[in-house]
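> coords please:
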Amino acid sequence: MTPAVAAAKRAKIPFQLHQYQHDPAADSFGEEAATVLGQDPQRVFKTLLAADEAGKLVVAVVPVAGKLDLKALAKACGAKKLSMADAVAAERATGYVVGGISPLGQKKRLPLVLDASAEQFDTLFVSAGRRGLEIELAPADLLKLTQGRLAAIGRG
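Okay, here's the model as predicted:
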């Protein structure tokens, strides 16, 4: 059981796990999950980390079908400027490997922003903490568990 699954169980929120055989040759972990699970790529979300000039990290959760708007994320966080976090820093802070970073059960509690498009779905899919494992839960439960907030941080 991953820390993400343990966090969801501890919080007693409804969720469903979806496991699939991860292909190491896959170009995009999120798009692979959407395709294999037969889900709309707008409903499967990827977890990205960004950093400000001082190296302070923030978690962004956006649909795999789009991209993260760093300016919008900076505005949502009250930061001047953000850039994508270094993979090593992301792994160290979350306790997960790139491609399996979950917004749940991270080693350090980091500020989290979920793209506002999540509100249109009863449930969404995010990584459950390893490649080939997704957790399906309500957007409100994800925000509750992570103490996150909604903002329009994704684009096209």
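
> alpha carbons only for contacts and neighbour counts from here, please
Noted.

> Run through the strands of this structure in chain order.
Remark: strands assigned in the chain by DSSP state E are 16-19, 45-51, 57-63, 67-68, 83-84, 112-115, 124-130, 133-137, 149-151, 154-155.

> Dump these to TSV, plus mean neighbour count.
Below are the strands of the chain laid out as TSV (neighbours: other CA atoms under 10 Å):
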stretch	mean neighbour count
strand 16-19	15
strand 45-51	24
strand 57-63	25
strand 67-68	18
strand 83-84	16
strand 112-115	25
strand 124-130	26
strand 133-137	22
strand 149-151	18
strand 154-155	18
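
> please give me the structure for this one as well, since I'd like to look at both together:
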Amino acid sequence: MSEQRALDAVVASGLEHIVTRHGRVGSLEEAAAVRGVQPRDIVKTMVVRRGEDDHLFVLVPGDRQISWPRLRAVLGVSRLSMPDAEAAREATGYARGTITPFGSSTAWPVVADATLTGDPDRIISLGAGAHGVAVSVNAEAALAHLGAQVADVTDPEASTAT
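I've put the predicted structure just below:
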């Protein structure tokens, strides 16, 4: 079971954490409310493909999106892509929407957006291997445990307001 694998990995990490089981939610704001964090503290784990059987995780705050030019520059590559749902599952062992670097079937490198750092008390919430299950952890401690490369790789999410 994917959820158990993710949670076992969080426990094995030694990180202080809180598990939240809330079922499916309809928006970032709803997810943040049920998890007790701000929308910016919901962290999306994106799987990015650099090449054949070469992926990485990009940790993106909920209110931001990947800046492809910046991510390519940080990685020193000219092309990146997002794998389709089945390829992402094959690369991580997790279904899209449940992906987490914790307990992934392959320990791909992690790139975390720089906006996730700077506050030693910041708590972030990541998916935990199943829809509606999340784990809240200290951002700095989690990024250190994951060996994340921290870099400016996102832009603010495009506003839909007019």
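
> returning to that earlier point: now render the strands of structure 1 as a markdown table, adding distance to A7 of structure 1.
A markdown table is the format used below for the strands of structure 1 (distance: least, CA to CA, whole Å):
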| stretch | distance to A7 of structure 1 |
| --- | --- |
| strand 16-19 | 13 |
| strand 45-51 | 16 |
| strand 57-63 | 17 |
| strand 67-68 | 26 |
| strand 83-84 | 26 |
| strand 112-115 | 16 |
| strand 124-130 | 10 |
| strand 133-137 | 11 |
| strand 149-151 | 18 |
| strand 154-155 | 26 |
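
> G95 of structure 1 is nearest to which of the ones you listed?
strand 124-130 (8.9 Å; CA to CA).

> Show me how far that closest one is from its chain's centre.
7 Å (CA atoms, centre = their mean, to the nearest Å).

> Same check on stretch 33-40 of structure 2?
Counting by CA atoms, centre = their mean, stretch 33-40 of structure 2 comes out at 15 Å from the chain centroid.

> Now do the longest helix seen in structure 2: everything it contacts.
The longest helix of structure 2 (DSSP state H) is helix 2-13. Residues outside helix 2-13 of structure 2 that contact it (CA atoms under 8 Å, 6 or more residues apart in numbering): 17, 93-94, 100, 102-104, 128-130, 133, 145.

> what about 6 Å?
102-103, 128-130 (CA atoms under 6 Å, 6 or more residues apart in numbering).

> thinking again about what came up before, which one of the strands of structure 1 lies closest to L37 of structure 1?
Of the strands of structure 1, nearest to L37 of structure 1 by CA to CA is strand 16-19, at 7.7 Å.

> What is that closest one packed up against?
Strand 16-19 of structure 1 sits against strand 133-137, with contacts defined as 3 or more CA pairs under 6 Å, 6 or more residues apart in numbering; DSSP states H and E.

> Mean deviation, the strand it packs on versus structure 2?
Strand 133-137 of structure 1, aligned to structure 2 and superposed, deviates on average by 0.8 Å (mean CA distance after the TM-score superposition for structure 1).

> roughly how far out does that strand sit from the chain middle?
11 Å.

> how much does it deviate in direction from strand 45-51?
Calculated by axes from the mean of the first three to the mean of the last three CA atoms, to 10 degrees, strand 133-137 of structure 1 forms an angle of 100 degrees with strand 45-51.
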